[in-house]
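Peer 1: build me a model from this:
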Amino acid sequence: MRDPFQGRSDKKFCDDNCRNIYNNRRKNKEDKELQVVLRIIRKNRKILQKWHEVKKGDNFVIPRDALLLDGFDFNYFTGVEKVVSEQERFVYYNVDYAYWVQNEKSVEVRFMKKGRESHAA
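Peer 2: Below is the predicted model of the structure:
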């Protein structure tokens, strides 16, 4: 039989060991979920890097289908910005790349040398 709790009446854990086990399990679950997202973002970045090397310029256009064939996931990005200029569009960020969908078939990409620079051309 366990010893009764001692201390405050609102005590959540029986001892430090129980508290540590609980918090470590919770943190590990959160870390695993985060790792899934980071893996997809890294994969997207590698795909953009590959096209950056192929196109040999800091601004380039890629067929949307080619990105999809490479495994690019448009649902994951590190930031998004709504831009209103000649026409309204959303610019998506993946670490040091900005990209936006030009039309149903092509995506324009810009490499940003020092983090988020201006993406307007």
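Peer 1: make it CA atoms for all contacts and neighbour counts henceforth
Peer 2: Will do.
Peer 1: count of neighbours near residue 36?
Peer 2: A total of 10 residues lie near residue 36 under the criterion other Cα atoms under 10 Å.
Peer 1: this one as well, want them side by side:
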Amino acid sequence: MQKACRLLMATLLLGLLAGCQYFQFPGVHKIAIQQGNIVTQDMIDQLKPGMTRRQVRYVMGNPLIEDTFSPDRWDYFYSMIAPNGDVTKERVSIYFKEDKLSHFSGDFVPSSALGSAAE
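Peer 2: So this is what the prediction gives:
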């Protein structure tokens, strides 16, 4: 009987320890999990229509997605899960026409557009 009780207690303890990832224990360090391309407002402000693909790649880095079926579109995605569980997601799509930057869309706008909208 005592052996069965110890086995049951060990099983319960292992089950609780396996689920620890969902609980916050004092002193346990959790890290932020970042994935994708970090895109800053400074990077967006450097983008100008007419830039070559090479110039855009220099400013933005390699795109996360280069779709073979849409070669004139590059997609940059970024997500971060904070230690407290908050999720941040950002997206920027860059479009080319005749191998020159034509426009971009997503979660960022150029600072110059923000300044003119405030006036």
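Peer 1: once they're superposed, tell me the TM-score.
Peer 2: Here the TM-score for the pair of chains, by TM-score structural alignment, normalised by the length of the second structure, is 0.41; 86 aligned residues with a Cα RMSD of 4.6 Å.
Peer 1: longest strand of the second structure?
Peer 2: Counting by DSSP state E, the longest strand found in the second structure is strand 87-97.
Peer 1: show me where the second structure has helices.
Peer 2: For the second structure, the helices defined by DSSP state H occupy 2-18, 41-46, 53-60, 111-118.
Peer 1: what do you get for the first structure?
Peer 2: Secondary structure of the first structure, counting by DSSP H: helices at 16-55, 64-70.
Peer 1: need these in a markdown table (columns: distance to residue 84 of the first structure).
Peer 2: Shown next, in a markdown table, are these (distance: least, Cα to Cα, whole Å):
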| stretch | distance to residue 84 of the first structure |
| --- | --- |
| helix 16-55 | 24 |
| helix 64-70 | 22 |
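Peer 1: so which of the ones you listed comes closest to residue 111 of the first structure?
Peer 2: Closest to residue 111 of the first structure of the helices of the first structure is helix 16-55 (Cα to Cα; 7.7 Å).
Peer 1: list the buried ones in that closest one?
Peer 2: Across helix 16-55 of the first structure, burial judged by 16 or more other Cα atoms under 10 Å covers 40-41, 43-45, 47-48, 51-52.
Peer 1: give me the helices and strands touching it, please.
Peer 2: strand 88-94 (3 or more Cα pairs under 8 Å, 6 or more residues apart in numbering; DSSP states H and E).
Peer 1: check which residues of the strand it packs on are buried.
Peer 2: For strand 88-94 of the first structure, the neighbour count (16+ other Cα under 10 Å) marks 91-94 as buried.
Peer 1: which residues touch it?
Peer 2: 41, 44-45, 77-83, 98-100 (Cα atoms under 8 Å, 6 or more residues apart in numbering).
Peer 1: out of those residues, give me the one that has the most neighbours.
Peer 2: residue 98 (26 neighbours).
Peer 1: if I look at that residue, how far off is residue 68 of the first structure?
Peer 2: For residue 98 of the first structure, the distance to residue 68 of the first structure equals 17 Å [Cα to Cα, to the nearest Å].
Peer 1: state the distance from the closest residue to residue 106 of the second structure other than its chain neighbours to residue 44 of the second structure.
Peer 2: Excluding the flanking residues, the one nearest residue 106 of the second structure by Cα to Cα, 6 or more residues apart in numbering is residue 92, at 4.3 Å. With distances taken as Cα to Cα, residue 92 of the second structure is found 9 Å from residue 44 of the second structure.
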